[in-house]
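Asker: My questions are about this predicted structure, shown below with the sequence.
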Amino acid sequence: MKTAVVQNIFNIDFRLLSVTILSIAFIMLSKSVTAQNHRSQPIKFEASNVKELQQELDLLEQETKFWGVVLITDGDQILLEEAFGLADRDKDIASTPQTAFNLASVGKLFTATTILKLAQNGTVSLDEPIGKWIDGLPNNYGQKVTIRHLLQMKSGWGDYMSESAYQNNPKDFRTVSDYVKLIRSIKPKVEPDTKMIYSNINYELLGAIIEVASGLSYEEAVNKNIWEPVDMISTGCFIHEPADSRATPYTKNSNGELVPAYDRMAYRCSPAGGAYSTVEDLYRYQRAVIDGKLLDERHTALLMNQFEEDQKNATRFGFAGGIEGANTWLRTNLKTDNTIIVLSNLDPPAAEHVLIGLKEWIQVTHEKSK
């Protein structure tokens, strides 16, 4: 392993985010993975310095509790950038800081940022009905639901991942249109703007709006508005198949053995998640957002404050993602300017527990240094 020793889309505490997202929301985990989440506990790091912290992470790697990459920064200074475990077990390829990992729902950040870019340019309005861009939606929801509702997950829809059409054939979903076709057959659970329901449907519909409004494919629009301007050269909407530059996602089968999870994933990423990226690309994205290089002041504040107008009280920025074989956590403390990015190619809560432990370790270390 190579070491460099030196560093929320919704303003939500990450412990709450863990419960809301990983336990309820953006994926339909198998019973075995869910049981594993309940049995395991967040990591408590006892290290007194970065070198000892690295050694504790090495132990997690040896116990196969964590494979992936960790990046910790203090402002622009890198405190730790380290890779652990294998990117491909069959080929015996070790992960490196340049290995790209499946981001799961962290890709929603790219969708939200692109929509806000279109809003900033006057192409879309956050409070216009989505029926302006998408037809055939059930229950007259095309006229009831706004773009802001989708961003806030207040559209009233549940998720599509429990639908048999998706569960039985996830590889059949290859374009945004494939998801929209399915969504047209799903009735909403509640009226719009009455309840937040974490649902991938909201972000698939945002992706459809991006395609119609921009005249580009979802991937082209995100590349134009985010990946290319930020120089995220290792990020993309890659096909979910083995590649030496990308970490193979590993899940546990019924015997507790690690096996590739490709057959449980869609064909490629979508507006709801599944892009691949590296810690360095994600850090560039975090800094571009925080420094106001992607969006103007108003739309940056919207991204950081639950898409509510006239709010600028965010204390943290980031997101989390988890599917079988992938767990991703990003967190920047806007008060201290500390960033933690943890990418893993193991089932949740591999990255979640490491990030929570690192967050607490940084806090304790900071307090001791006073």
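Answerer: Looks like it came in fine. Numbering: from 1, shown residues only.
Asker: CA only for contacts and neighbour counts going forward, please
Answerer: Fine.
Asker: need the strands for the stretch 201-350 of the chain, in chain order.
Answerer: Secondary structure of the stretch 201-350 of the chain, counting by DSSP state E, counting those that start in this stretch: strands at 250-252, 258-260, 276-277, 316-323, 326-333, 338-344.
Asker: Touching the second one from outside, list them.
Answerer: Counting by C-alpha atoms under 8 Å, 6 or more residues apart in numbering, strand 258-260 makes contact with Thr248, Pro249, Tyr250, Thr251, Lys252, Asn253, Gly325, all of which sit outside it.
Asker: end-to-end on stretch 83-96?
Answerer: 5 Å (C-alpha to C-alpha, to the nearest Å).
Asker: And the contacts of that stretch?
Answerer: Contact with stretch 83-96 is made by 1-3, 57-58, 61-62, 64, 66-70, 82, 97, 99, 244, 246-248, 345, as judged by C-alpha under 8 Å, 6+ apart.
Asker: Buried residues in stretch 73-89, which are they?
Answerer: 73-74, 78-88 (16 or more other C-alpha atoms under 10 Å).
Asker: ok, of those, which one's closest to Ala104?
Answerer: Ala87 (16.5 Å; C-alpha to C-alpha).
Asker: On the three-state scheme, that closest one is what?
Answerer: strand (DSSP: H, G, I helix; E, B strand; the rest coil).
Asker: Output the buried residues of stretch 73-89 in TSV, with distance to Thr123 appended to each entry.
Answerer: What follows is the buried residues of stretch 73-89, written out as TSV (distance: C-alpha to C-alpha, whole Å):
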residue	distance to Thr123
Thr73	36
Asp74	37
Ile78	38
Leu79	41
Leu80	41
Glu81	39
Glu82	41
Ala83	41
Phe84	43
Gly85	45
Leu86	44
Ala87	41
Asp88	43
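Asker: State the pair within these that is farthest apart.
Answerer: Across the buried residues of stretch 73-89 (C-alpha to C-alpha), the longest gap, 30.8 Å, separates Asp74 and Asp88.
Asker: residue contacts, the closest residue in space to Ala208 that isn't next to it in sequence?
Answerer: The spatial neighbour of Ala208 that comes closest, neighbours along the chain excluded (C-alpha to C-alpha, 6 or more residues apart in numbering), is Val176 at 6.1 Å. By C-alpha under 8 Å, 6+ apart, the contact set of Val176 is Glu204, Gly207, Ala208, Tyr218, Ser270, Pro271.
Asker: take a look at this one as well, against the first:
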Amino acid sequence: MRLAALLCALALPIGCATGGKTVQESVDALMRDYAGDGPGASVLVIQDGKPVVERAYGFADLEARTPATPRSNYRLASVSKQFTATAVLLLARDGKLGLDDPVRKWLPSLPAKAADAITIKHLLTHTSGLIDYEDLMAEDATEQVHDADVLRLLETQDRTYFAPGADYRYSNSGYALLALIVEKASGKRYADVLRERIFLPLGMDRTVAYEKGISEVADRAYGYSLIDGRWRRTDQSSTSAVLGDGGIYSSIDDLAKWDAAQYDDRLLDAQSRKLATTPWTKTDDPAIEYGYGWRITGETLWHSGETIGFRNVIVRYPQRRLTVMVLTNRDDPEPYRTALRIAELFLR
């Protein structure tokens, strides 16, 4: 055995990669676009339940010159959907709602012509055919909309894109309605349900469904976009206050606890976890199927999140006990392929 190979075999968990680099050095090379004097990223690799790479790059707040750290809290955007789905599954386990319940049982103001055949399961799997609420907003809208406003917009629509269950179309509208159903079924505010039923039990003490004027985000990473060659703060848009489809802020430190809960019964029982990760529907990409808040590609469970100023991804290889998270507070580059390349360092 060559000396380099022997050293790799005997190395600490961060191990060795190709070309004599440690895995950590290889991760740094893959994340070089985020290093330096710009908005940044936080990266976590968990293997066999242990963090083997935990790195941060660039700045969480350019104006204050605050570096990104593993404790920086990023707006998760659509990565939030797995938490909305989990809240629904917890209430289903409690007998407070049924996944086959008609949506109009909980939200009767939706037009019967459009929504009569839509179930909670259709919302979870993006097979409802609901009209995208973003397309119903005024083009010059500057005031932020909330989940309840999404319902009001959909109350004006007596049509769907297709018959419920007949096709797939990614739907932020559906997840906003799920947040409202969680409130109706629990009798509590959506943000409180997440805090009481998910975040606090898992020790995710700094994770929050953010509501301006009600909650705060500790160690907040602010979002930026590259405009005319300069990074401009683009932290909020008119849709940033909708919680069910993307309003959660969290860090890689807290999300490590979320990842651990996917392997045992501390939050969801085995049956509920299986429901969440079953490929219920094909999507518009032949390589991807969808569960409840999770995309499924081959052996991976994953979800990305993109909103103004943030791009994030979590990629899990549950059979290999491997997870890669990349959270960023910038509009570019897209982190999914980078996360896959990081995962490859551990899959050899």
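Answerer: Looks like it arrived, so ask away. All values reported here derive from a predicted model rather than from experimental measurement.
Asker: Would you pull the TM-score for this pair?
Answerer: Once the chains are laid over each other, their TM-score by TM-score structural alignment, normalised by the length of the second structure reads 0.83; 318 aligned residues with a C-alpha RMSD of 2.7 Å.
Asker: any idea which of the buried residues of stretch 73-89 of the first structure is closest to Gln36 of the first structure?
Answerer: For the buried residues of stretch 73-89 of the first structure, the nearest to Gln36 of the first structure is Gly85 (19.6 Å; C-alpha to C-alpha).
Asker: what range in the first structure matches stretch 264-276 of the second structure?
Answerer: Aligned by TM-score structural alignment, stretch 264-276 of the second structure falls on residues 291-303 of the first structure.
Asker: Do me a favour and get the end-to-end distance for that stretch?
Answerer: 13 Å.
Asker: Buried residues, it. List them.
Answerer: In stretch 291-303 of the first structure, the ones that count as buried by 16+ other C-alpha under 10 Å are Leu294, Leu295, His299, Thr300, Ala301, Leu302, Leu303.
Asker: number of nearby residues for Arg75 of the second structure?
Answerer: Using other C-alpha atoms under 10 Å, Arg75 of the second structure is surrounded by 36 other residues.
Asker: for the corresponding residue of the first structure for it, what are its contacts?
Answerer: By TM-score structural alignment, Arg75 of the second structure lines up with Asn102 in the first structure. Contacts for Asn102 of the first structure (C-alpha under 8 Å, 6+ apart) come out as Ala247, Pro249, Gly274, Ala275, Tyr276, Ser277, Ala326, Asn327, Thr328, Asn345.
Asker: same thing but at 6 Å, please
Answerer: Gly274, Ala275, Tyr276, Ala326 (C-alpha atoms under 6 Å, 6 or more residues apart in numbering).
Asker: and the last one, how many neighbours?
Answerer: Pointing back at Ala326 of the first structure there. 29.
Asker: ditto for the second one
Answerer: Ala275 of the first structure is surrounded by 26 other residues when neighbours are defined as other C-alpha under 10 Å.
Asker: Looks like it contacts Thr235 (just checking).
Answerer: No: using C-alpha atoms under 6 Å, Ala275 of the first structure makes no contact with Thr235, being 7.2 Å away.
Asker: intersection of neighbour lists for these two?
Answerer: With C-alpha under 6 Å, 6+ apart, Ala275 of the first structure and Thr235 have no common neighbours.
Asker: Alignment lookup: Asp127 of the first structure to the second structure.
Answerer: In the second structure, Asp127 of the first structure lands on Asp100 (TM-score structural alignment).
Asker: can you check Val212 of the first structure too?
Answerer: Using TM-score structural alignment, Val212 of the first structure pairs with Lys184 in the second structure.
Asker: Tell me the spacing between its match and Ala221 of the second structure.
Answerer: Counting by C-alpha to C-alpha - Lys184 of the second structure and Ala221 of the second structure are separated by 32 Å.
Asker: Those two: which has the busier surroundings?
Answerer: Neighbour tally, Lys184 of the second structure and Ala221, criterion other C-alpha under 10 Å: the higher count belongs to Ala221, 33 against 16.
Asker: returning to what we had before: format the contacts of Val176 of the first structure as a markdown table; extra columns: distance to Val289 of the first structure and neighbour count.
Answerer: Shown next, in a markdown table, are the contacts of Val176 of the first structure (distance: C-alpha to C-alpha, whole Å; neighbours: other C-alpha atoms under 10 Å):
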| residue | distance to Val289 of the first structure | neighbour count |
| --- | --- | --- |
| Glu204 | 22 | 26 |
| Gly207 | 20 | 29 |
| Ala208 | 23 | 22 |
| Tyr218 | 20 | 26 |
| Ser270 | 21 | 26 |
| Pro271 | 19 | 30 |
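Asker: which of the residues in the helix or strand containing Thr34 of the first structure are buried?
Answerer: Per DSSP states H and E: Thr34 of the first structure is located in helix 31-39. For helix 31-39 of the first structure, a neighbour-count test (16+ other C-alpha under 10 Å) marks Val33, Thr34, Asn37 as buried.
Asker: Grab the longest helix from the second structure for me.
Answerer: helix 172-186 (DSSP state H).
Asker: Next, the mean deviation of that helix compared to the first structure.
Answerer: Taken over the aligned residues, the distance from helix 172-186 of the second structure to the first structure averages 0.7 Å (mean C-alpha distance after the TM-score superposition for the first structure).
Asker: Perfect, I'm done here.
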